[in-house]
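Trainee: sequence and computational prediction follow.
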Amino acid sequence: MDNNLISESTIPITATPATIWEVLTNPDIAKEYLHGAKIDTDWKVKSAITLSGEFNGNKYVEKGILLEVRPFVAIRYTHWSPFDGLPDLPENYRIWSYSLEAKGNKTLLKISEDNIPTEKQKNRSDEFWRGVLFKIKQLCEHRKMQGFRDT
């Protein structure tokens, strides 16, 4: 296995970093782009983060540890999922990263995932993240249309 594979996707969003941050970190909103998964964390470095839900009638819990939290700028955490079929060992954790960069009236949201073991899994991650980014863009731009107050 080549665990050096990385999935990266970027999308411009017509919203401020504050709006995108709210969508990324609010559990009630996050479940909309995480396919119904509930995110649970206090958003503090070294804290646990879990994503839990149900898929095809089976409950699951994905987990990790927050490595970086810079409001309106970046989130990075380790991530292990039972769906990968690998044991819950440090070498089987991936790193999920979200970064925000204001560019005029838009913000670039970049998501990356590293430590992907196979090309097939990388392709699956590429597809997953493209869908996630599209949904985040919709949520952010819809919130702006609904008069969500950027701070």
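Mentor: Sure thing, it's come through.
Trainee: rest of the way, CA atoms for contacts and neighbours
Mentor: Fine.
Trainee: show me where this structure has strands.
Mentor: 5-13, 38-40, 48-55, 58-70, 74-79, 94-103, 106-116 (DSSP state E).
Trainee: out of those, nearest to Arg143?
Mentor: Among the strands of the chain, the nearest to Arg143 by C-alpha to C-alpha is strand 5-13 (11.8 Å).
Trainee: pull out the buried residues from the closest one.
Mentor: Ile6, Ser7, Glu8, Ser9, Thr10, Ile11, Pro12, Ile13 (16 or more other C-alpha atoms under 10 Å).
Trainee: report the angle between the biggest helix by length in the chain and strand 106-116.
Mentor: Assignment by DSSP state H gives helix 119-145 as the longest helix of the chain. For helix 119-145 against strand 106-116, the angle by axes from the mean of the first three to the mean of the last three C-alpha atoms, to 10 degrees is 160 degrees.
Trainee: quick one, helix 119-145 and strand 5-13 angle?
Mentor: 20 degrees.
Trainee: please compare the first structure with the one that follows:
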Amino acid sequence: MAENHVAHAAVEIPASAGAVWDTLVDPEATWMMGARVTSAYVVGAPITFDGEWDGKPFQDRGEILEVDRPRRLHYTHYSPMSGQPDQPENYHHLTFTFEEHDGATTVTLEQDGNGSAQEAEHATASWEQVLGALRDAVVADAGGGSAS
């Protein structure tokens, strides 16, 4: 990969870092664009993203690289829908960091491996939506109900 533009997104969630982490790793929570995210969340474990996009089922995948609950989660991500060959140079690295302060948590996401500034901007916009959905899922969990 000749270029490496990094996408950045962040959201503040009115909950503890532990509560945010618990929602992030809950396979029943559908904050990731409706996909079911499954992993053991230990270094070296696979992570899968099963969902549907434009009426077609998909399964993205990656590997857990770092787990520091509830401060940091780092994993690779590959999507066959990218049209790129399934090779390590075509995987993104996603890093979630959690900073707790005054009863809230700021979640920051960085995604590397974007081939252009435009690609990184598109990824940033997508991740802002995803982090908003994570915030909504955490708030719904804290309220004892689910957003429907």
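Mentor: Okay, I see it. From a predicted model like this one, the values you see are computed outputs, not experimental measurements.
Trainee: give me the TM-score for this pair.
Mentor: Once superposed, the chains reach a TM-score of 0.91 (TM-score structural alignment, normalised by the length of the second structure), with 145 aligned residues with a C-alpha RMSD of 1.5 Å.
Trainee: circling back to that earlier point, so which pair among the buried residues of strand 5-13 of the first structure is furthest apart in space?
Mentor: Ile6 and Ile13 (22.5 Å).
Trainee: please identify which of the strands of the first structure is closest to Phe134 of the first structure.
Mentor: strand 5-13 (7.8 Å).
Trainee: would you mind confirming that Asp126 of the first structure is in contact with Ser7?
Mentor: Yes: using C-alpha atoms under 8 Å, Asp126 of the first structure is in contact with Ser7, at 5.6 Å.
Trainee: touching, Ile111 of the first structure and Trp96? I think so.
Mentor: Yes: between Ile111 of the first structure and Trp96 there is a contact under C-alpha under 8 Å: 7.3 Å.
Trainee: list of residues touching stretch 63-82 of the first structure?
Mentor: 17-18, 20-21, 43-51, 60-62, 88, 92-101 (C-alpha atoms under 8 Å, 6 or more residues apart in numbering).
Trainee: could you flag which of those residues are buried?
Mentor: Using 16+ other C-alpha under 10 Å, the buried ones in the contacts of stretch 63-82 of the first structure are 17-18, 20-21, 43, 48-51, 61-62, 92-101.
Trainee: what does Leu66 of the first structure align to in the second structure?
Mentor: By TM-score structural alignment, Leu66 of the first structure lines up with Ile64 in the second structure.
Trainee: ok, now how distant is that match from Pro80 of the second structure?
Mentor: Remark: distance between Ile64 of the second structure and Pro80 of the second structure (C-alpha to C-alpha, to the nearest Å) = 18 Å.
Trainee: cool, and Thr23 of the second structure?
Mentor: 26 Å.
Trainee: of these two, give the one with the bigger neighbour count.
Mentor: Thr23 (19 against 12; other C-alpha atoms under 10 Å).
Trainee: Ala137 is in contact with that one, correct?
Mentor: Yes: Thr23 of the second structure is in contact with Ala137 according to C-alpha under 8 Å; the separation is 7.1 Å.
Trainee: Thr50 of the first structure pairs with which position in the second structure?
Mentor: So, by TM-score structural alignment, Thr50 of the first structure is matched to Thr48.
Trainee: any idea how far its match lies from Ala142 of the second structure?
Mentor: Taken as C-alpha to C-alpha, the span from Thr48 of the second structure to Ala142 of the second structure is 26 Å.
Trainee: isn't Pro46 of the second structure up against Asp60?
Mentor: No: the pair Pro46 of the second structure / Asp60 is not scored as a contact, 10.7 Å apart, by C-alpha under 8 Å.
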